[in-house]
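Chemist: this one's sequence-less:
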């Protein structure tokens, strides 16, 4: 039976519980740090606090992300319920304040979650329209969440095929970035032919099928066997694979490349415009869309400042800010 350190458990706060629940839901700590807009080290400290209290590892690092231990499986429904009840109490206690401080719920692919909370918060402050910002990662039920008013805006790689929702095409990638560990042989000659000779880590999730990789089409047309190392659902899993192997990856987002440059042991460079043009001649990159709600009168109900903020964030993430 797992022992519990009661004295240490007294020091567990709601942030620690929230961090645990989000890591359990999303399977990695880096994505959760982006959602909560805190350094990854703060998420690590929160998990360590719970580990010490319950004398259990709680999450085991795997190639695909964090795998919960049996104790974590048992704790999640309890702590999730506790977190929900605590937030209800907080909402009641701050009812007057919340009247003037609305909530915004934004859903995004993980590739575009970097700095999103900060971007929207700054826009809200500049427009004197304070909001509490809630960020959630894109999933199979996202369209239903927007249609049922459980989300205010969605960033996606596909248009929304439902009446009452506007799909606004914002931008298509115009750059491509090569990511690999420092000291990788690819840095001696990062040509497309050499890039095709190494195993690739693809980034696949609910709204970005890994089958759409331009490199897969490049290899097919060139008659080169495409080598798949793994499919990562988030950047934490990708970074682990990059550091532990000779696998490489191609990314379309400047923000993701910057994220990897900041990680010790990983290097990222932008390929030339000629290389990019050659790649997209085999497969056009996916367009980034902004999904917005219509009200009962058929007008977009999302605030104009939020629309512009999200559009600018997408352009910044793609390295297309003018």
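Modeler: On my side now, so go ahead. In this text the structure is predicted, and so the values were computed from the model without any measurement.

Chemist: could you use CA atoms for every contact and neighbour count after this?
Modeler: Noted.

Chemist: so is residue 290 in a helix, a strand, or just coil?
Modeler: strand (DSSP: H, G, I helix; E, B strand; the rest coil).

Chemist: quick check, it in contact with residue 152.
Modeler: No: shown here, residue 290 and residue 152 do not form a contact pair, counting by Cα atoms under 8 Å, at 10.8 Å.

Chemist: quick one: contacts of whichever strand or helix holds residue 193?
Modeler: Assessed by DSSP states H and E, residue 193 sits inside helix 192-196. Residues outside helix 192-196 that contact it (Cα atoms under 8 Å, 6 or more residues apart in numbering) are 186, 215, 219, 224, 226, 227, 248, 275.

Chemist: out of those, which are buried?
Modeler: When neighbours are counted using 16 or more other Cα atoms under 10 Å, those contain these buried positions: 186, 215, 219, 226, 248.

Chemist: how about these in JSON lines, adding distance to residue 160 and secondary structure?
Modeler: Rendered in JSON lines, the data for the buried ones among the contacts of helix 192-196 read as follows (distance: Cα to Cα, whole Å; DSSP: H, G, I helix; E, B strand; the rest coil):
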{"residue": "186", "distance to residue 160": "39", "secondary structure": "helix"}
{"residue": "215", "distance to residue 160": "26", "secondary structure": "helix"}
{"residue": "219", "distance to residue 160": "31", "secondary structure": "helix"}
{"residue": "226", "distance to residue 160": "31", "secondary structure": "coil"}
{"residue": "248", "distance to residue 160": "32", "secondary structure": "strand"}
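
Chemist: hold the first one in mind and look at this next one:
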């Protein structure tokens, strides 16, 4: 094991350890920033502090996310146990305070995670209904978690089919955006015909399953080959791939377009309504659903204010009127 700077290690706090554990689990710093509701730069500073202390890169950037080094694999079980013990101590020492605050667990695709914690927390304070907010990324177990009362609400691109769960259709995309590096040749003529000439980065958890990308249907109808560059697991991986290649991405969220605009070297624009209509003629946009649990009498158990803020958040993410 490389030499550790003990003096610097003394300055490592629990937040830094939590960042390390989450990056190890999710493989991407942008996703961790969304989960912790902090700027990506704070995640980078935390990782750099650990790298300096252990004289090791800890994570190697790959095309689809971070790959842990051998040292990280040795550290993770230790730091994970340390984090768990510290959180147990914090729970005991702050029992009375925590007892006054209920927990909210929300599952969401990464595209809808942007600013979600901040909005829910503000709504909680506004309605004098204090909660701590925990965000989980949508996965195959999200429906089971909701039905078993382990999650309070789920944002999804598909309806739920389960007794005790309702899925409210909230909104569908009404816009389409193009994202690519700033000096990409597509910006000379950003129309669908030109976009189809370049390799595409698909998002592994999007409004459209990978086999149903609107651009894929467009290419098929036009008789041109669909060029797939990669399928990314999160927005951070998309951003990195866009920065380093001639690939581009077509997406449906205002919030995501604004997210990519913050990356140096990337550019995002909204395509015309005519281009959106043409894509829709090949593949109808998916509806975004809000899954909620209800009791045996059919009454929704989720606080009404939370339903309202989640519905508003979905519409705002799509750039629609609240």
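Modeler: Yep, that arrived. These numbers were taken from a predicted model, which means no experiment stands behind them.

Chemist: before we move on, back to that, the helix holding residue 193 of structure 1 vs structure 2, average offset?
Modeler: When structure 2 is overlaid, helix 192-196 of structure 1 sits 0.6 Å from its aligned residues on average, using mean Cα distance after the TM-score superposition for structure 1.

Chemist: and that helix, which stretch of structure 2?
Modeler: Aligned using TM-score structural alignment, helix 192-196 of structure 1 spans residues 192-196 in structure 2.

Chemist: pull out the buried residues from the matching stretch.
Modeler: So for stretch 192-196 of structure 2, counting by 16+ other Cα under 10 Å, buried means 192, 195, 196.

Chemist: cool, and stretch 167-187 of structure 1?
Modeler: Buried-residue list, stretch 167-187 of structure 1, by 16+ other Cα under 10 Å: 167-169, 171-173, 175-181, 184, 186-187.

Chemist: now stretch 86-94 of structure 2
Modeler: Under 16+ other Cα under 10 Å, stretch 86-94 of structure 2 has no buried positions.

Chemist: can you list contacts of that stretch?
Modeler: Contacts to stretch 86-94 of structure 2, defined as Cα under 8 Å, 6+ apart, come from residues 14, 98.

Chemist: what range in structure 1 matches that stretch?
Modeler: So stretch 86-94 of structure 2 sits over residues 86-94 in structure 1, by TM-score structural alignment.

Chemist: and that stretch, how far from the chain's centre?
Modeler: 28 Å (Cα atoms, centre = their mean, to the nearest Å).

Chemist: ditto for stretch 300-320 of structure 1
Modeler: 17 Å.

Chemist: which one of the buried ones among the contacts of helix 192-196 of structure 1 is nearest to residue 27 of structure 1?
Modeler: residue 248 (22.0 Å; Cα to Cα).

Chemist: check contacts around the spatially closest residue to residue 256 of structure 2 that is not a sequence neighbour.
Modeler: Leaving out its chain neighbours, the residue that sits closest to residue 256 of structure 2 by Cα to Cα, 6 or more residues apart in numbering is residue 111, at 6.3 Å. Residues near residue 111 of structure 2 by Cα under 8 Å, 6+ apart: 206, 235, 253, 255, 256.

Chemist: now the second one: how far from residue 241 of structure 2?
Modeler: To tie it back to what came earlier, the one meant is residue 235 of structure 2. 10 Å (Cα to Cα, to the nearest Å).

Chemist: grab the nearest non-local neighbour of the residue nearest the centre of structure 1.
Modeler: Note on structure 1: the residue nearest the mean C-alpha position is residue 110, at 1.7 Å, using Cα atoms, centre = their mean. Taking Cα to Cα, 6+ apart, and ignoring the residues beside it in sequence, residue 110 of structure 1 has residue 137 as its nearest neighbour in space, at 6.1 Å.

Chemist: first-to-last residue distance for stretch 46-65 of structure 2?
Modeler: End-to-end for stretch 46-65 of structure 2, by Cα to Cα: 17 Å.

Chemist: flag every buried residue along that stretch.
Modeler: 46-50, 53-54, 56-59, 64-65.

Chemist: what sits up against it?
Modeler: Under the contact criterion Cα under 8 Å, 6+ apart, stretch 46-65 of structure 2 has outside partners 2-6, 8-9, 12, 16, 19-20, 27-28, 66-72, 232-233, 236-238, 240-241.

Chemist: in ChimeraX, select just the buried ones from the residues you listed.
Modeler: Listed next is the ChimeraX selection for buried residues among the contacts of stretch 46-65 of structure 2, using 16+ other Cα under 10 Å:
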select :16,19,20,27,28,66,67,68,72,232,233,236,237,238,240,241
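
Chemist: return the subset of the contacts of stretch 46-65 of structure 2 lying in helices.
Modeler: Members of these lying in helices (criterion: DSSP state H): 6, 8-9, 16, 19-20, 70-72, 236-238, 240-241.

Chemist: reformat those as JSON lines; add distance to residue 102 of structure 2.
Modeler: Formatted as JSON lines, these follow (distance: Cα to Cα, whole Å):
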{"residue": "6", "distance to residue 102 of structure 2": "39"}
{"residue": "8", "distance to residue 102 of structure 2": "36"}
{"residue": "9", "distance to residue 102 of structure 2": "34"}
{"residue": "16", "distance to residue 102 of structure 2": "25"}
{"residue": "19", "distance to residue 102 of structure 2": "24"}
{"residue": "20", "distance to residue 102 of structure 2": "27"}
{"residue": "70", "distance to residue 102 of structure 2": "39"}
{"residue": "71", "distance to residue 102 of structure 2": "38"}
{"residue": "72", "distance to residue 102 of structure 2": "34"}
{"residue": "236", "distance to residue 102 of structure 2": "31"}
{"residue": "237", "distance to residue 102 of structure 2": "34"}
{"residue": "238", "distance to residue 102 of structure 2": "35"}
{"residue": "240", "distance to residue 102 of structure 2": "37"}
{"residue": "241", "distance to residue 102 of structure 2": "40"}
